Structure formats: structure tokens, C-alpha cells
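K.L.:
Show me how the following folds:
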Amino acid sequence: MKTRTSLLTAAVLVAGLAVGPSVLPAAASAPAAPTAAPTAAPSPGPALEAAIAGLPRADATAALVRLGGKEGVWRGSSGVHDLETGRPADPAARFRAGSVTKVFTAAVALQLAREGRLDLDRSARSYLPELIPASYGRVTVRQLLNHTHGIPAPDFPGTTVEEAYANRFQVHAPEDMVRSATSKKPEFAPGERQHYLNIGYTVTGLLIERVTHDSYERQVARRVLGPLGLRDTYFPGTNPRITGPHNHGYQTMRLDDGTTGLRDVSVWGSTDGWAAGDVISTTADLERFTGALFKGRVVRGPLLEEMFTLPEVTDFGTGEPAAYSVGLSMKVLGGREVWGKTGGRWGYNAAIASTRDGSRTLVYGVTSTDAKGQGMNRTAESIMVAAYGRP
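P.N.:
The predicted structure follows:
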């Protein structure tokens, strides 16, 4: 299988930069022409417009943003669909949402817990005895979901973005990833620390399949996507392409001629993420999902509080207090708690966020050139700060 490789010269990038932002007005009805300025925007509107102005630039080629909630509505898009043509970014485009997938996975697991089909305090090994070894026999379902399980990450070929690109079409079976991870020693005793990794959600996806006798993807579709009408959200499986309208993603890496530049990475397999990171969606769908989740329409009853409860442990790497709950994470921005989830796949960053009362929600999709980097993408960070304020 081959994918189109784009070796971008400085001249092409400069041509892309000449395309200005396309900002949509704040409106609950159909969007107006992309050249119009936002009207009746809430107070973060000007800051959000500034945050996404001037795309494409070094760190991102496009940004799609939706602000909602009781405090007002703002919608905007900026940048280009692709650097070759320079045409404006499609505000309704699909994109890889990465670890936002974990919120869908957690929601289904909590639904199953409410139905009595999955016990959060029961060991994962009791459900998957042939896969989870005795050395991880004490890990509970809840610990998988809040990243306090102590299972290390599985091994993948290569350690650099260039090596990952060379292996972008490799198919990873979830069972093999679990075997790779659990063949190693635990990082810590279950429940003692927190380490944010994908592997807990890979195991959770397999638990969902075991107790429902159905595929993970069908269960999410039946329980979440269908009831909420999320028609542009789907799981790609082994297909490395984004089906339907989408803006191209680019990643900074070493090119074939030895120079460093941008490569089109829109076509890239995501089986390594699976139930932890392979969902493809739109800002409209993710906004609807976020609103329904925080209103208790996805996870009903007391179990919703699992998503807003941080374990009383410290982070494995930093020693700071735990920041991840079941499915979500929490950060204090602008003096108030903001709950949500970010995600990153090569060429794409995404996030959903909301205050606990749903008064201000945020969804963005950014085609970032440094996705999966050490720090937060600059455009994505600017959007978050514009919406909620600084930490």
C-alpha cells in the first residue's frame, strides 16, 4: 500500500501562508459565508479569533473551533484544506481525534457497569484470564480507566516520527499489544500511582467485547453514536484513510533528501490506538457529545461521578497530584475547573472541554505539524487559553 508523500518547499509554504483565516459567525443555524466576521460573539470570541488567525503557520495548517454552553456560542475556522491548493479549510471536516476516544470508551464501560455487566472493582484478569497474567491479577477495571493500573506501554517498532511513518500501515492487534505490555514488570503496584498510557483503554476495549459478546466499535455505535445522532463519527479499523471531507494533516520530520520539512500524513493507520485513540469525528459531533455527556445523557446516574473524581495518588513521572479521572482530565483554567480530554494523532490534535456545569464548552480540531510532541501545540494551547483563561 502506498500513500501520497508531499515534500513541501519553502515556496509552497509561503504560498499557503498567503491564505487568510475563514471565520464563521456565532449562530445556531446554518453557517454564513466563511469571509464574514463573527456576530454576537461571547467575550472569548475576539480572543479565539486571534488564536486561530494567520494560519497556516509553522505549528499548524488549519483550526476548527466551537465554543458553546449557556454563556454563548462562537464558531470559527482558519487555515487551509491543503497546502498544495491553499483553498480554505473545511469547517465541517472530519479529523483524527486521538485520545478523545477514551471518553467514548469510558462512557460505554460505565454504562455496562450500571447494567451490572461490568464490575469496576473486579479484576481485569477475572474477565480475561487467558490474556492478563497473574502478575497483573490485582488490577481492577476502575484502575484501567483512571490510569492507576501500573501496566507499562507495549513495544512498537521504532522510536522516532520517521520510524513511525515507515511503519504507518502496520496493523496492531489489541491482544498482541496487551501481551507485549504485560510481559514486562509492573511500573508500580495497582492503585498506588497514576501514569497516563493507552494500554488501560486497550484492555478496557477487550473487556467490553468479552462481556457484550460484540465488537467494541458496534457497542460504541449502538450506545453512543446512534442515540446522539453522531453521523460523522466513526472508527476506521484497519483503513488508514479518513473517509469523507477532511483537511490534510502535516507533520514535521526528516524528509527523503535529508532536510527537515512537512510531510502529508493524512493517510496513516491507527490500529495502535484502537479503543484508546482511533476515533474520527467532527467538531459538530464532538460538541453534541460533550453537551450530552456533561448533562448526564450518556452516562446516567451516580456512575457519572466516576468521570469527575480524581484518584488520590500522585503522577508516576512528576509527583504532582493525579489529573486524570475515568475518561477525562481536569485542569484549573481562569480560576475554575475545566474537565475534558485532548487527543493527538500524527498531523492532528483535538480536544473536548467543559466546565462542570456545562456553562462553557469547547471543541477544537487542529491540523498540527508537531502532534504527539513533548509539549502542547501552540495553536491548540492558544485556543484553550482564549476559551477559559490561563492556568
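K.L.:
C-alpha from now on. contacts and neighbour counts both.
P.N.:
OK.
K.L.:
residues contacting the residue lying closest to residue 358 once chain neighbours are set aside?
P.N.:
Distances taken as Cα to Cα, 6 or more residues apart in numbering put residue 69 closest to residue 358, at 5.8 Å, once the chain neighbours are dropped. For residue 69, the contact set (Cα atoms under 8 Å, 6 or more residues apart in numbering) comprises 291, 358-361.
K.L.:
Among these, which ones are in helices?
P.N.:
residue 291 (DSSP state H).
K.L.:
Which entries within the contacts of residue 69 meet the buried criterion?
P.N.:
The neighbour count (16 or more other Cα atoms under 10 Å) marks 291, 358, 360-361 as buried among the contacts of residue 69.
K.L.:
Mark which of those are part of strands, please.
P.N.:
Judged by DSSP state E, those include residue 361 as members of strands.
K.L.:
Need the max-distance pair from the buried ones among the contacts of residue 69.
P.N.:
291 and 360 (9.7 Å; Cα to Cα).
K.L.:
residue boundaries of the helices in the stretch 201-350 of the chain?
P.N.:
Per DSSP state H, counting those that start in this stretch, the stretch 201-350 of the chain carries helices over the ranges 216-220, 226-228, 283-294.
K.L.:
and if you look at the stretch 51-200 of the chain?
P.N.:
Under the criterion DSSP H, counting those that start in this stretch, helices of the stretch 51-200 of the chain are mapped to 101-114, 124-127, 141-145, 161-166, 174-182, 199-212.
K.L.:
May I see the buried residues of stretch 330-337?
P.N.:
Buried residues in stretch 330-337 (16+ other Cα under 10 Å): 330, 333.
K.L.:
got it, and stretch 213-231?
P.N.:
Under the neighbour-count criterion of 16+ other Cα under 10 Å, stretch 213-231 has 216-217, 219-221, 224-225, 228, 230 buried.
K.L.:
one step back: which of the helices of the stretch 51-200 of the chain is buried the deepest?
P.N.:
For the helices of the stretch 51-200 of the chain, the largest average neighbour count (mean count of other Cα atoms under 10 Å) is found in helix 141-145, namely a mean of 26.
K.L.:
And for that helix, what's in contact with it?
P.N.:
With Cα under 8 Å, 6+ apart, helix 141-145 has contacts from 106, 119-124, 149, 190-191, 200-201, 203-204, 325-327.
K.L.:
could you redo the last one with a cut-off of 7 Å?
P.N.:
Residues outside helix 141-145 that contact it (Cα atoms under 7 Å, 6 or more residues apart in numbering): 106, 120-124, 149, 191, 200-201, 204, 326-327.
K.L.:
from those residues, which is closest to residue 277?
P.N.:
Checking the contacts of helix 141-145 one by one against residue 277 (Cα to Cα), the nearest turns out to be residue 201, at 8.9 Å.
K.L.:
Wait, the closest one touches residue 276, no?
P.N.:
Yes. The criterion here is Cα atoms under 7 Å, and residue 201 meets it with residue 276 at 5.1 Å.
K.L.:
Please give the structure of this sequence too, so both can be compared:
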Amino acid sequence: MSSTLDPDELQAALDAVHRAGVPGVFAEAREGAQIWRGAAGVADLATGRPATPDLRHRVGSVTKTFTAAVVLQLVEAGEIGLDTPIGHYLPRLVPGERGAAITVAMLINHTSGLAEYLPHAYPSLATFPDLAKTTPKSLDDNRFTRWGQVELIELGVAAPAVGAPGKPPGVYSNTNYLLLCQLMESVTATSAEKFITRNDIERAGLRHTELPTGPEIDGPHSQHYESWFGMIDPPRDYSVYDMSWVGPAASLISTVSDLNRFFDLLLAGEIIGHSMLERMQRTVAVISFEGKTIDYGLGLHRFEIPGRGTFWGHDGSVWGGGAITLTSADRSRQACVALNLQRWNTLTPSGRPQPHAIDDAFAALQRSLTGARPELPQL
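P.N.:
Modelled structure (predicted):
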């Protein structure tokens, strides 16, 4: 079978995302032994420095796959039980009936019913996801705020439940993953950052990936431009930001090449064993922050790509930065792309995001990167 990595097509798709309004976009696609890397636009609007495919970038909730993988390693080692209540391990953080009802697996696949802490930690986002009633003020106010994980977990646990434990659809929540980090630390007597670094990042040989300890991104990187639905105009750079507000739930810095390498090894059964990988790929319906229903396993999304079938991966965003990584079920095709603009859609009077040219261009880019057939025009 000949490769469908067409450099001209892939570069044109990147260029279209840039022309639609994203300052910089960079990607890598792999098919068999062939690798294509490309970029379009700029990494820094102030200087005009071009985007390049080797840039380091904050990848948001792609981090969750890394976190889930090390928890599953501990399950394989017999140190954690997937179906054991979290209250058995962390009774002070999730006490009483909830602690007895919520299992470790429910935290990993977001069916715990625990609320997201973000609106409670960021006052001007207190009505999130009711976007029309939010403002971006908290983003600036908390740029250098140092949050404690327990502090954030307590906010999420104290908030009204968003569902019954174990009952789909689940509701996406960073509270779940900070609890997993506390669980990891209680079992290993090692910080979650160090444990993930040793057992994921170093194990996979990722040379440009790290969980940051400060607000800066070390090494060559893009700026991160946040629009917050048109309320920040022009979009503001948040590449310098204290990421303790998400910690090892969403703070990873990586490159498109490193992410492709990690997900290839993961799906090959080299990060966790094949039986645990099969459990990781059992999905349930989960409601995302954007209100969309996604197929979510134990730290993995399942994506159905028209004309290409099932892909596994994760997406993520932070203030101004985003990424998505996709690996076909047979590992024959991989794609990873990063953007340095987030929440570009403006809002209708009712508070719903309006369609933007970036949406279509980015969807077309993902089709090209995964080798999917172009969508036919409707007659």
C-alpha cells in the first residue's frame, strides 16, 4: 500500500488554518516508516519569528493520558485496585458515601460525578460553561497564583455533584485527575510529577517533554494567544503562566514528535500491558467542557474518522495553547498538531460560539493528517 503522506496537501492544509486566523500551527504525521513535519505562520506575533514543527508547546489535557497510564501501571503492579473506592485510599479528600461509591476507574473515565473546580477557583469564570456570563479577568489575576492540589480538589468535591457515580454520561472534570495524582503520591511516596516523568516520559525516551515546575516554557517554543471568545481582542499571550491550576492533569509541555512517539508506544503495549490497554480502551459517553459527547476510556478518547475508521488519542487546551494527537487503531497512521490560538469563536447574543473559518480549516487539516478522504460537497 502506497503512502498517503502528500507533503503538498499537508502543507496546504496547514497554510489554510493559518490563513483562517491562527497565528501559528505545526504538525507531524507518520505512516509506516515515513514521517512528515510542517508548520505555518508565526510563533511570535511581536517579532514575526516563524513557527517550526520542533517547537515545545503546552498540550493541556493530553497530559491526562500520561497520568492515566502511570495509574494503570500501579494497577498492574497490584498497588491500586481499579474498582476500589477512592475513599479507601483518600478518605479525607472524598469522605463518606461518595468516597465509598466512587472508584478509581470512575475518576479515570470521568464518571465520578465530581464537579470541575475551575469555575470556583477563577471568580470571573464562575458561570463557566455559561460563556456569555464569563469574563477573562481571572486569567490575568491568576497568572502567577500558586495553587495547591488539595485546595483545588476540595473546591471540586464541595461543589454540587454533576452526576451519580458510575452512571453515564460522565462529565469531564479536572478534579478527577488531581485526585488521581494524590492517589499516586499516597501509594508511591513520590510526587506525581516525578513519578510520571520516570514511568512515562523517561520510559518512552521523550527528550523534549516535561511537567513544568515554574511558569516559563524552557527551550524554543511558541507564544500562546488566548482570545476567550473574542473578549480578549487582540488575543493575549499567556505562554508565561503558573500551571499549578491544573498540575499533572493538564500542564504537560511537549512536541508533536514526542507525542506521536508516546502514543505509538502506548498502543503497542509498551507503556502498559495489552490486557490493561484493552481496559483503557473501553469507552463511555462523557460530556466535554464544550458540551459535546465524546467516547472516553481510561484516559483515552476514541475518534471515528470518516473513511479511516477508529483512532485513539486525546486533545487538550490551556490558555492560548492547544493540541490533538491521533493514532489509528492498527498504529499504521499517526497525527499530532498544535495551535497557538484558543477559543477563537465569538459568541451569539445567547452565548453560543459562532462558526468561524478556523473550525472548517482545522477539521480539514485533521482529515489530511489522518489520511481521510476529503468530504464531498453536498448536492
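K.L.:
Tell me which of the helices of the stretch 51-200 of the first structure lies nearest to residue 284 of the first structure.
P.N.:
helix 101-114 (15.6 Å).
K.L.:
after superposition, how close is that closest one to the second structure?
P.N.:
Helix 101-114 of the first structure, aligned to the second structure and superposed, deviates on average by 0.4 Å (mean Cα distance after the TM-score superposition for the first structure).
K.L.:
so that helix matches what in the second structure?
P.N.:
Mapped onto the second structure using TM-score structural alignment, helix 101-114 of the first structure covers residues 63-76.
K.L.:
next one: that stretch to chain centre, how far?
P.N.:
Stretch 63-76 of the second structure has its average C-alpha position 15 Å from the chain's average C-alpha position, going by Cα atoms, centre = their mean, to the nearest Å.
K.L.:
contact partners of that stretch?
P.N.:
So stretch 63-76 of the second structure is contacted by 80-82, 108, 184, 196, 199-200, 248-252, 272, 298-300 (Cα under 7 Å, 6+ apart).
K.L.:
hmm, who's touching the biggest strand by length in the second structure?
P.N.:
Using DSSP E, we find that the single longest strand of the second structure is strand 309-318. Strand 309-318 of the second structure is contacted from outside by 59-62, 300-305, 322-329, using Cα under 7 Å, 6+ apart.
K.L.:
Going through these, which ones are buried?
P.N.:
Neighbour-count burial (16+ other Cα under 10 Å) applied to the contacts of strand 309-318 of the second structure gives 59-62, 300-303, 305, 322-329.
K.L.:
Residue in the second structure paired with residue 292 of the first structure?
P.N.:
Mapped onto the second structure by TM-score structural alignment, residue 292 of the first structure lines up with residue 265.
K.L.:
just residue 81 of the first structure next, same as before
P.N.:
With TM-score structural alignment as the criterion, residue 81 of the first structure pairs with residue 43.
K.L.:
thinking its match is in contact with residue 222, fair?
P.N.:
Yes. Contact criterion Cα under 7 Å: residue 43 of the second structure and residue 222 qualify, at 4.4 Å.
K.L.:
of those two, who's got more company?
P.N.:
Using other Cα atoms under 10 Å, the more surrounded residue of residue 43 of the second structure and residue 222 is residue 222, with 29 against 26.
K.L.:
Tell me who's in contact with that one.
P.N.:
Taking Cα under 7 Å, 6+ apart, we find residue 222 of the second structure in contact with 43-44, 55, 57, 340.
K.L.:
Which contacts among the residues you listed does the first structure share?
P.N.:
Among the contacts of residue 222 of the second structure, the contacts conserved in the first structure (both residues aligned by TM-score structural alignment, their matches' Cα atoms under 7 Å) are 43-44, 55.
K.L.:
Which single one of these is nearest to residue 144 of the second structure?
P.N.:
Set against residue 144 of the second structure, the nearest of those by Cα to Cα is residue 44 (21.4 Å).
K.L.:
tell me the secondary structure for residue 363 of the first structure?
P.N.:
strand (DSSP: H, G, I helix; E, B strand; the rest coil).
K.L.:
and what of the one 3 residues further on?
P.N.:
Secondary structure for residue 366 of the first structure, judged by three-state DSSP, is strand.
K.L.:
The equivalent of it over in the second structure - nearest residue in space that isn't next to it in sequence?
P.N.:
Using TM-score structural alignment, the equivalent of residue 366 of the first structure in the second structure is residue 339. Counting by Cα to Cα, 6+ apart, residue 25 is the residue found nearest to residue 339 of the second structure once chain neighbours are left out, at 4.7 Å.
K.L.:
what lines up against the one you found once you look at the first structure?
P.N.:
Taking TM-score structural alignment, residue 25 of the second structure has residue 63 as its aligned residue in the first structure.
K.L.:
Just list the residues touching its match, thanks.
P.N.:
Residue 63 of the first structure touches 52, 77-79, 365-367, counting by Cα under 7 Å, 6+ apart.
K.L.:
closest to residue 239 of the first structure among the residues you listed?
P.N.:
Within the contacts of residue 63 of the first structure, the smallest distance to residue 239 of the first structure is 19.6 Å, found for residue 367 (Cα to Cα).
K.L.:
that older thread, okay if I get the contacts of residue 63 of the first structure as TSV plus distance to residue 184 of the first structure?
P.N.:
Below are the contacts of residue 63 of the first structure laid out as TSV (distance: Cα to Cα, whole Å):
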residue	distance to residue 184 of the first structure
52	43
77	45
78	45
79	44
365	35
366	35
367	35
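K.L.:
now, among those, which is nearest to residue 13 of the first structure?
P.N.:
Among these, and counting by Cα to Cα, the member closest to residue 13 of the first structure is residue 79, at 12.0 Å.
K.L.:
my guess is that closest one meets residue 58, correct?
P.N.:
No. Using Cα under 7 Å, residue 79 of the first structure is not in contact with residue 58, being 11.7 Å away.
K.L.:
Compare those two (neighbour count), which wins?
P.N.:
Taking other Cα under 10 Å, residue 79 of the first structure and residue 58 do not tie; residue 79 has more neighbours (34 against 15).
K.L.:
From residue 387 of the first structure, how far out is the more buried one?
P.N.:
From residue 79 of the first structure across to residue 387 of the first structure, the span is 19 Å (Cα to Cα, to the nearest Å).
K.L.:
got it, and residue 247 of the first structure?
P.N.:
Distance from residue 247 of the first structure to residue 387 of the first structure, by Cα to Cα: 23 Å.
K.L.:
Same question for residue 324 of the first structure.
P.N.:
Residue 324 of the first structure is 21 Å from residue 387 of the first structure, by Cα to Cα.
K.L.:
do residue 126 of the first structure as well
P.N.:
Applying Cα to Cα to residue 126 of the first structure and residue 387 of the first structure gives a distance of 44 Å.
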